[in-house]
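[1] Sequence plus the predicted model coming up.
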Amino acid sequence: MAFLLVMTVVVAALFGSFTVKGSSMEPTMVSGERILLDPLHNDDIERFDLVQGIEPGPERFGGGAQVVKRVIGLPGDRVAIVGGEKPIVYVSPAGSGEVYRVDNPAWPTRIGTAVDMCCGEDGTYDDAASGVWATVPGDSLWVLGDNWGGSTDSRGFGFLPVADVSGKAWLRLLPAGSFGGFGDGRVELVEVDAPVSGLDVRP
C-alpha cells in the first residue's frame, strides 16, 4: 500500500508538474523550481490563485507558450490600471459597485519602466484609454505576474481563456528545502471609498 502511494506521488510529480522558466513570478516562484499542478479544480479558480495556462496570441509573439501568472480578475470583474511612477491595479468584482485596490507586496519594488495605463477592451495596455475599465469575459481570467516589470501577462496578451488553463499551482516540489505551498503571498484587496484620481468613472 505504501509503495502504491509512493508511486502515485512520483507519477503525479512527473506528469502533473512543471519547471519554472524565467523571472516573471519572482519572488513567489524562481526559475528552476519544480511545481506540482492541481488540474482537477479549474472550475473553482479563485482570485489570487497561481495558474498555468497557454499564452494567447501568435506564436511569434509568445503565443502557445506555457505561462504561470496570478489571477487578478475573475469572469465578469472590471479591471483597470492607473499608471505613473507607481501604477495601481483596481478591481471591481462582478455584480458589485465596489472598487478595490490590489495590494501585492511584490509589485512596488519591481515596477521598472512598466508604468503604462490600462485597459483596452481586450484587457491590454492602452494609453489612449488610460484609466478605463475593462470587463473580463465570462470565459476568461485577467492575470498578472508578481514581477511587475519583468512579466508578460494580460497587460500584453489580454485575457486568458479558462479553457487554456492547465491547472493551479499547488506545491513547490523542488528544491527540497523549499517544499510546500504558496499561500496568497499576502496579496489582498483594499476597499477604495473615494473616487480614484486618474480613473474615469466608478463602475
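    Looks like it came in fine.
[2] When you work out contacts or count neighbours from here on, use the C-alpha atoms and nothing else.
    OK.
[3] in the lengthiest strand in the chain, what's buried?
    Counting residues, the longest strand found in the chain (DSSP state E) is strand 165-174. Within strand 165-174, the residues that qualify as buried are 165-173, counting by 16 or more other CA atoms under 10 Å.
[4] same deal with stretch 183-193?
    Neighbour-count burial for stretch 183-193, with 16+ other CA under 10 Å as criterion, is recorded at 187-189.
[5] What about these, which are in strands?
    The subset of the buried residues of stretch 183-193 that ends up in strands is 188-189, with DSSP E as the criterion.
[6] And the buried residues of strand 165-174, which is closest to residue 181?
    Distance from residue 181 was checked for each of those by CA to CA. The minimum falls on residue 171, at 4.7 Å.
[7] show me the contacts for the closest residue to that closest one other than its chain neighbours.
    The shortest distance from residue 171 to any non-neighbouring residue, by CA to CA, 6 or more residues apart in numbering, is to residue 181 (4.7 Å). Residue 181 is in contact with 170-172, counting by CA atoms under 8 Å, 6 or more residues apart in numbering.
[8] Now the residues you listed in a markdown table, please, with extra columns for distance to residue 92.
    A markdown table is the format used below for the contacts of residue 181 (distance: CA to CA, whole Å):
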| residue | distance to residue 92 |
| --- | --- |
| 170 | 27 |
| 171 | 30 |
| 172 | 31 |
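[9] Pasting the second one now:
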Amino acid sequence: MAFRKAGFLSQYRFVAVVTVKIFAAFHVLNEAIASSQPCAGWSMYPTLDHYGDAVLLLPMAYWRPKILGMSNKRPERGDLVVTTGMNNPAYTVCKRVVGIEGDVVEIEPTRSLHSSKSWAQGRFLRVPKGHIWIVGDNLSNSTDSRDYGPVPIAMVKGKVTHRIWHRGWLDWTPLGSNMSYLGPSPVPPPGSVQARPL
C-alpha cells in the first residue's frame, strides 16, 4: 500500500484551519469567560492606581441560563463593574455600584464647598427599574452617575473581581466590596426625590 505525500496546499489549509480555531477559541474566552481590562485615571484611586492597572473582567458574571425559571443575576451594591461610557460609547469605564433599582440615592453626598457638583447637594433620586447608580471611589475626581444619571444594566460589560497588573508587576489582589449595606435607604425630605434621571 502506498501513501501519497500531502501537498503544500493541504498543509497550508490545515495550518490555516487550526489558526482560525485557536483565534476563535481565544475570542470566545476573552468575550464571554474572562478578559483583562486596562484601567487608568484617578476616578478609582486608591482601589486602582492612576498609572494604569489591569483588572480581571468576568463578562458572564451576571448571566444565568434560562432553565428552571432562573433569571439573570443583577449587579449588587459594592460590585466593581465595567460599563460602556455614557459620555462616549467608544470607551468603557470602571466604577462601583452604590445603588440598585428602587434605591434612593443622594446625588452628591460630598459636602465640599469647592465641589463642581455642589448644585446636586441635598438632592435625592430613586434609581429606576433596570438601572444602577455607579460612582468612582475617588468622589472628588470622578465622572459618574452624579453627572449623567442612572446607568442601564444593559450597558454593564461585566464584573471586576481581581487586579491582575499593578505598577508593572503581575498582581492577584481581590477587589471585593468596600461598602456595607446599612439597611433600607433613609427617607429623603418631601419633594426632593426626582422620578426620572437628570
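    Good, I have the coordinates. A quick note: this is a predicted structure, and the numbers were derived from the prediction, not measured.
[10] of all the buried residues of stretch 183-193 of structure 1, which comes closest to residue 81 of structure 1?
    Minimum distance to residue 81 of structure 1 across the buried residues of stretch 183-193 of structure 1 is 14.2 Å, recorded for residue 189 (CA to CA).
[11] Quickly find the element holding the residue nearest to that closest one when sequence neighbours are not counted.
    On the basis of CA to CA, 6+ apart, the spatially nearest residue to residue 189 of structure 1 that is not a chain neighbour turns out to be residue 102, at 4.8 Å. Element membership of residue 102 of structure 1, judged by DSSP states H and E, is strand 99-103.
[12] Now do the helix or strand following that strand: distance to the chain's middle.
    Toward the C-terminus, strand 99-103 of structure 1 is succeeded by strand 134-135 as the next helix or strand (DSSP H and E). Its chain's C-alpha centre and that of strand 134-135 of structure 1 lie 16 Å apart, by CA atoms, centre = their mean, to the nearest Å.
[13] By residue count, which helix of structure 2 is the longest?
    Taking DSSP state H as the assignment, the helix of structure 2 that covers the most residues is helix 8-28.
[14] Going along the chain, name the helices of structure 1.
    2-15, 154-157.
[15] Would you check the span in structure 2 matched by the shortest one?
    Using TM-score structural alignment, the residues of structure 2 aligned to helix 154-157 of structure 1 are 145-148.
[16] That stretch vs structure 1, average distance?
    After superposition onto structure 1, stretch 145-148 of structure 2 lies on average 0.9 Å away from the residues it aligns with, using mean CA distance after the TM-score superposition for structure 1.
[17] And that stretch, what's buried?
    The neighbour-count criterion (16+ other CA under 10 Å) identifies 145-147 as the buried residues of stretch 145-148 of structure 2.
[18] Relative to residue 51 of structure 1, which of the buried residues of strand 165-174 of structure 1 is nearest.
    residue 168 (4.3 Å).
[19] if I line the two up, what does that closest one land on in structure 2?
    By TM-score structural alignment, residue 168 of structure 1 lines up with residue 159 in structure 2.
[20] quick revisit: TSV for the helices of structure 1, including distance to residue 140 of structure 1?
    Supplementary listing: these in TSV, determined by distance: least, CA to CA, whole Å:
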stretch	distance to residue 140 of structure 1
helix 2-15	25
helix 154-157	11
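[21] Would you mind finding the most buried of the ones you listed?
    Between those, helix 154-157 has the highest mean count of neighbours, a mean of 22, where neighbours are mean count of other CA atoms under 10 Å.
[22] Just name whatever secondary elements it is in contact with.
    Counting contacts by 3 or more CA pairs under 8 Å, 6 or more residues apart in numbering; DSSP states H and E, helix 154-157 of structure 1 is packed against strand 140-144.
[23] Would you check the span in structure 2 matched by the strand it packs on?
    On the basis of TM-score structural alignment, strand 140-144 of structure 1 is assigned to residues 131-135 in structure 2.
[24] so how far does the matching stretch sit from its counterpart in structure 1?
    Stretch 131-135 of structure 2 sits 0.6 Å off on average (mean CA distance after the TM-score superposition for structure 1).
[25] Keep only the contacts of residue 181 of structure 1 that are still in contact in structure 2, please.
    With both residues aligned by TM-score structural alignment, their matches' CA atoms under 8 Å as the criterion, the subset of the contacts of residue 181 of structure 1 whose aligned partners also touch in structure 2 is 170-172.
[26] Return the closest of these with respect to residue 113 of structure 1.
    Distance from residue 113 of structure 1 was checked for each of those by CA to CA. The minimum falls on residue 172, at 30.3 Å.
[27] I'd say the closest one and residue 36 touch.
    Yes. Counting by CA atoms under 8 Å, residue 36 is a contact partner of residue 172 of structure 1 at 6.3 Å.
[28] Okay, residue 68 of structure 1 and residue 29 of structure 1: tell me how far apart.
    Remark: distance between residue 68 of structure 1 and residue 29 of structure 1 (CA to CA, to the nearest Å) = 9 Å.
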